[in-house]
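>>> Kindly generate the corresponding structure for this input.
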Amino acid sequence: MFAAFASIMEREFDTLVITYPSNTPLTYTALELLVLESLPTDRPFVLLGESFSGPIAISLSARQLPRQAGLVLCSTFGSVPTIYLRAKHDWVVPGTASALVSSMHRDTRIIEIEAPHFLLQVAPEEVARHIRGFLKTLDGT
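Sure thing, here's the model as predicted:
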């Protein structure tokens, strides 16, 4: 599902896609634990949460993980992002979600991408370009 996006990011960054089990329904708490146990402990990392995974990335970020250098949210809902990638033609998450996130955190940078909901799948090059630019502004990545 994320092969094109991961392939683009892997050109410059160590990339890890954490997949959720497709045969067992899990709660947000169980998914958060699955992600936490999969994160690197030996190097800095940036969490990226798309859609349903946004709240999980936000919750993990609230823990102030020692090696986490940043947070990227794509077409999701929640608060406390550093950048928010918004799909201009999103039919799942309304544009008001990014406005709400921005109102909760003044330093949020909203980047609008001419695409539908699944940004990582339909606009991997453009999303990767914005994330690369963001990652290059962070210390320790």
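>>> okay, CA-based contacts and neighbour counts for the rest of this
Will do.
>>> Give me the neighbour count for Pro81.
Neighbour count of Pro81, defined by other CA atoms under 10 Å: 25.
>>> no wait, Thr41
Other residues close to Thr41 by other CA under 10 Å number 13.
>>> looking at it, it is touching Gln68, isn't it?
No. Counting by CA atoms under 8 Å, Thr41 does not reach Gln68; the two are 9.4 Å apart.
>>> How far does stretch 51-68 sit from its chain's centre?
9 Å (CA atoms, centre = their mean, to the nearest Å).
>>> same thing with stretch 80-95?
11 Å.
>>> got the buried residues for it?
Going by neighbour count (16 or more other CA atoms under 10 Å), the buried part of stretch 80-95 is 80-88, 90, 93-95.
>>> Would you map the helices across the chain?
Assignment of helices within the chain using DSSP state H yields the ranges 3-9, 28-38, 54-62, 95-104, 119-122, 124-136.
>>> Nearest approach to Val46 belongs to which of those helices?
Nearest to Val46 among the helices of the chain is helix 124-136 (8.0 Å), distances taken as CA to CA.
>>> Identify the residues contacting the closest one?
Contact with helix 124-136 is made by 4-5, 8-9, 46, 70, 72, 83, 85, 113, 119-120, 141, as judged by CA atoms under 8 Å, 6 or more residues apart in numbering.
>>> Can you give me the buried ones in it?
Applying 16+ other CA under 10 Å to helix 124-136 flags 124-128, 131, 135 as buried.
>>> structure for this one too, so we can compare:
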Amino acid sequence: MERAPTLCLLPGLDGTGRLYRHLARRLDEDFTVRVMAYDSGRFDGYAALADRIATQLPRDEDFVLIAESFAGPLAVELAGRRPPGLRALVLAASFVSSPLPASRLLAGVLAHMPAMLPPGLLLERLLAGRGAGGELRDELRAILRSIPTPVLRARALAALRSDAGGVLKALDLPVLYLEGTRDWLIGRHAGREVLRLARDAELHRIDAPHFLFQVSTAPAATAIVDFLKRRRLA
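Below you'll find the model as predicted:
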């Protein structure tokens, strides 16, 4: 039996990878898992971030990129560089362009406002719905305190202005899109766009809020493993 691909997990807006702890534990029963992290002190755009992450990807083995939320355009950017070992993409509660209605207009407004986060309770409900336990709430708050707000805003603005659809359309890779049925942040149009643009894509819905991997870890991990098995990558 061929060796299973390494799973490279690209975190969302926080960039720390700390919110992947439970998912990584589920997946490392069958795969080697690498949780990536971004520089918390700076953000110079998706292309520059891809330059840094590309040096950390496996060089002599097959791998799969798994990206949530903010990391969707990053994963597509990395895939567009045609790394030889890349075998598939998984995008969860994510997007390749325009994650919100009037995204670019919203970005223009936010760019001229002071850097600040929404109130904590509102942010938690938006991301995790009512399913956030105390551990997840505490971890999220600690992470947000550890990252400069201007860095978080710069990442959010880049996401709102992202446009990786053309790159995705040119890829010849299997793609799995995981959609949370209770995701009030990323609408269903994002998944439909991935299905429309990708040459070979599947959509799988999970009863979850935006924090799909954190709140519905088990069904998300199962969906990923089943997808890789169907594609004979596991």
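>>> one step back: as TSV, the helices of the first structure with distance to Thr19 of the first structure would be great.
Output for the helices of the first structure, formatted as TSV (distance: least, CA to CA, whole Å):
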stretch	distance to Thr19 of the first structure
helix 3-9	12
helix 28-38	9
helix 54-62	13
helix 95-104	25
helix 119-122	14
helix 124-136	18
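>>> Quick one: closest of the ones you listed to Ile18 of the first structure.
helix 28-38 (6.7 Å).
>>> returning to what we had before: could the buried residues of stretch 80-95 of the first structure go into TSV alongside distance to Leu33 of the first structure?
Formatted as TSV, those follow (distance: CA to CA, whole Å):
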residue	distance to Leu33 of the first structure
Val80	20
Pro81	20
Thr82	22
Ile83	24
Tyr84	24
Leu85	25
Arg86	27
Ala87	28
Lys88	32
Asp90	29
Val93	25
Pro94	28
Gly95	30
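>>> And the equivalent of Arg42 of the second structure over in the first structure, how far from Ala30 of the first structure?
Aligned by TM-score structural alignment, Arg42 of the second structure pairs with Thr24 of the first structure. According to CA to CA, to the nearest Å, Thr24 of the first structure stands 11 Å off from Ala30 of the first structure.
>>> Of those two, give the one with the bigger neighbour count.
Ala30 (11 against 6).
>>> what ranges do the strands span in the second structure?
For the second structure, the strands defined by DSSP state E cover 6-10, 33-35, 63-68, 86-92, 174-180, 200-206.
>>> tell me, what residue is most central in the second structure?
Glu68 (1.6 Å; CA atoms, centre = their mean).
>>> Looking at the alignment, what corresponds to it in the first structure?
By TM-score structural alignment, Glu68 of the second structure lines up with Glu50.
>>> ok, and the closest non-adjacent residue to that match?
Cys74 (4.5 Å; CA to CA, 6 or more residues apart in numbering).
>>> mind listing what the one you found touches?
With CA under 8 Å, 6+ apart, Cys74 of the first structure has these contacts: 48-51, 54, 84-87, 119.
>>> repeat that for 10 Å
48-54, 81, 83-87, 98, 111, 117-120, 127 (CA atoms under 10 Å, 6 or more residues apart in numbering).
>>> One more: Leu16 of the first structure?
With CA under 10 Å, 6+ apart, Leu16 of the first structure has these contacts: 6, 9-10, 38-40, 45, 47.
>>> Also Pro55 of the first structure?
Pro55 of the first structure touches 28, 32, 49, 61, 73, 76-79, counting by CA under 10 Å, 6+ apart.
>>> Please apply the same query to Tyr28 of the first structure.
Counted by CA under 10 Å, 6+ apart, Tyr28 of the first structure has contacts 34, 52-53, 55-56, 59.
>>> what residue of the first structure matches up with Leu121 of the second structure?
Checking with TM-score structural alignment, Leu121 of the second structure has no match.
>>> follow-up on the earlier one: pick the one among the buried residues of stretch 80-95 of the first structure closest to His105 of the first structure.
Val80 (5.9 Å).
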